[in-house]
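Trainee: Pasting a predicted model and its sequence here:
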Amino acid sequence: MSTQTTRRAAVAILATTAAVWTRAQTPQQLRIGFQKGSFNLALLKSYGLLEQRLPGARVQWTEFPAGPQLLEALALGSVDLGATGDAPPVFAQAAGKDVVYVGAEPPKPDSSAVLVKPDSSLKTLADLKGRRIAFQKGSSAHFLTVQAVRRAGLSWADVQPVYLPPAEARAAFERGSVDAWAVWDPYYAAAEISGELRALATSRGLTNNNTFYLASHALSRQPALLKTLFQVLTETDARVQADRRDAVQRYAEFAGLPVATVQRMVERRGAAPVGPLTAQLVSEQQQVADAFAELGLIPRPIRVVDALAQVKA
């Protein structure tokens, strides 16, 4: 599928969706899935803005260790909305999971890295040849690793992926079971601040670290409610930018992290208003999907536009 075709299809769908937003009706229940790295959602929960905007609705918040687990719950109907990085929706769509893209945040190209020990003999990405690299399968760190291997001029067969969720990956790294660890913030920031690990390469120039909001089909057909969600998420981000000290403290308490770690995470995060996907983001996401398909890491090629919210007037 050509990039131009992808863009045309995305523009048509996004224009249709934006055109039919009307006044939201308050749902009886809204179930939101988030991760430790879901900064906007974590702060939205802390500020209580969604509960204020949707009085009478019961908002349920559920934390997941990573995007793949969150999208599995979404596909099974356990949550209505969640945010993940670039790879989880690709794996979910390729596996026939029932998920729909409904929104996105701006790119965060500095928020993940391939980490090694400070005294490691690995100095360049090419040194990953033959090495064991830990990361969550189907996560944004998976795509980061794919891109890092490509940049090094290696083939996927040249490295040994070890599929582990973040906490288990760090434990494996610390006991010497793996040579490198690919991960995102706040895990990256925590390792960086501790000085126990160093970045062999950051995601800058390898991936934009796009964050997507995905929803059940039922929620995706309520554009007014989605607009309300995006408004409160964007308002949350505005509060973060206006009072970073308070935001850092709130997030540190939520995540159980040192303030210094959260400060580092926020420093490289930038502003993150939330809104509908742009054609550019759809095009970038198609490139992610194509990269996994070319390596045979997903069961079939996919068209990202097929999973975009489509709302009829």
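Mentor: Cool, got the structure.

Trainee: Please count neighbours and contacts with C-alpha atoms only from this point.
Mentor: Noted.

Trainee: where do the helices sit along the stretch 51-200 of the chain?
Mentor: Counting by DSSP state H, counting those that start in this stretch, the stretch 51-200 of the chain has helices at residues 67-76, 87-94, 140-151, 166-174, 187-194.

Trainee: so of those, which one's packed in deepest?
Mentor: Most buried of the helices of the stretch 51-200 of the chain, by mean neighbour count (mean count of other Cα atoms under 10 Å): helix 87-94, with a mean of 25.

Trainee: next, the one to line up against it:
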Amino acid sequence: MIRRLATAALSLTTLLALTACGADSSADASTDGGQVTLTVGDQAKTLQTIVAASDALKGAKYQVKWAEFEGAAPLYQAVQAGAADTGYSADLPALQALSGGVQVKNVAALKNDGRHVGLVVREDSGIDSVKDLKGQKVVVSSAKGSVSEYLLANVLKQNGLSYKDVKVQYLLPTDAQAAFASGKIKVWATFGVYQAVGLEQGGRLLVDGGDGRVSGIGFINASETALADSSKKTALADFLKRLGTALEWTSTHQDAYAAAIEQRNGADASVARTLASAAYSKVLPITPGVNRTVQGVADLMNGIGVLEPNVDVAESADTSLLK
């Protein structure tokens, strides 16, 4: 079981790398011959798998072109370069993009329960509580400013510790997984399928992102260039509603969604179930409450030097597309 999960995780990462630079010009939407094409940034076929499995684009009056990337950072670079009209990510990567000057506006919020992010420790680590992390090396996957790093920073603060009380090292998930499996890592801040694999490889969940330890909020954003195009803006507003319907479908059809992940992404069945259970389940308007919650994330990460300069979350939103 351990070997199968580890192989599945590595296979999924290989899949991500293979799709990182590609763009699928075929649209799952039917069109009426119009010229409007919305280029939607995606990560590992996540959104297009959801949309295709739920048939959410049936009858759409525009074309959808999918632009594939391995993660949020290259996706936002593509949006900045005009190669994609939209991006999406968890809250902190979106904040990093905005802080770095990417010309996007958050147009909708995504929501899950946060349990797909966790701090995993080895069974023999002697670490039984967050306070035991003082003086320890913590490996964060994958890059500076990931949602797993926010979980680490937040739980340290909640337990009276400083971020300087731990020694942070950044490792890509597959590298960290191999090191964790060999016993070279005692504490791993990770997410999704890698969290599941770590728990199968002699790991124990110290704490996850549930109960508000991470916001559970992600963002769909759009380039300012796309938003200035009235036809694209209209298409994007319709796409957001259809994506909301598709995400609701995933929450009530997890077996069918997992099967779609296996079929379209080539993932192992256990990986597919993990990914299906960790999916965002709602598309929501960006409200003052959403902005306040994510501003708290921004302020904490700015305070420890991870997010520089800070971001005004409310000013980074366009609330006109989804009421």
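Mentor: Thanks, I have the structure now. All values derive from a computational prediction rather than experimental measurement.

Trainee: show me what contacts the equivalent of Thr84 of structure 1 over in structure 2?
Mentor: Residue correspondence to structure 2 (TM-score structural alignment): Thr84 of structure 1 is matched to Ser89. Neighbouring residues of Ser89 of structure 2 by Cα atoms under 8 Å, 6 or more residues apart in numbering: Ala72, Gly218, Phe219, Ile220.

Trainee: Distance to Lys123 of structure 1 for the helices of the stretch 51-200 of structure 1 - can I get that in CSV?
Mentor: CSV is the format used below for these (distance: least, Cα to Cα, whole Å):
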stretch, distance to Lys123 of structure 1
helix 67-76, 30
helix 87-94, 26
helix 140-151, 13
helix 166-174, 17
helix 187-194, 17
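
Trainee: how big's the offset between the strand or helix carrying Leu43 of structure 1 and structure 2?
Mentor: Assigned by DSSP states H and E, Leu43 of structure 1 falls within helix 39-47. Comparing helix 39-47 of structure 1 with its match in structure 2 after superposition yields a mean distance of 3.8 Å (mean Cα distance after the TM-score superposition for structure 1).

Trainee: In which helix or strand does the aligned partner of Thr228 of structure 1 in structure 2 reside?
Mentor: The equivalent of Thr228 of structure 1 in structure 2 is Asp238 (alignment by TM-score structural alignment). Per DSSP H and E: Asp238 of structure 2 is located in helix 230-252.

Trainee: the inter-axis angle of that helix versus helix 46-54?
Mentor: 70 degrees (axes from the mean of the first three to the mean of the last three Cα atoms, to 10 degrees).

Trainee: Summarise which helices and strands helix 230-252 of structure 2 is packed against.
Mentor: Counting contacts by 3 or more Cα pairs under 8 Å, 6 or more residues apart in numbering; DSSP states H and E, helix 230-252 of structure 2 packs against strand 37-43, helix 46-54, helix 224-227, strand 282-284.

Trainee: Please work out which residues of structure 1 line up with the last one.
Mentor: Strand 282-284 of structure 2 lines up with residues 273-275 of structure 1 when matched by TM-score structural alignment.

Trainee: which residues are contacting that stretch?
Mentor: Gly103, Ala104, Glu105, Pro106, Lys227, Phe230, Gln231, Leu233, Thr234, Glu235, Asp237, Ala238.

Trainee: Then stretch 52-71 of structure 1?
Mentor: Stretch 52-71 of structure 1 is contacted from outside by 26-36, 45, 51, 82-85, 88-89, 91-92, 99, 136-139, 165-166, 228, 232, using Cα under 8 Å, 6+ apart.

Trainee: quick one: buried residues of it?
Mentor: Leu54, Val59, Trp61, Phe64, Ala66, Gly67, Pro68, Gln69, Leu70, Leu71 (16 or more other Cα atoms under 10 Å).
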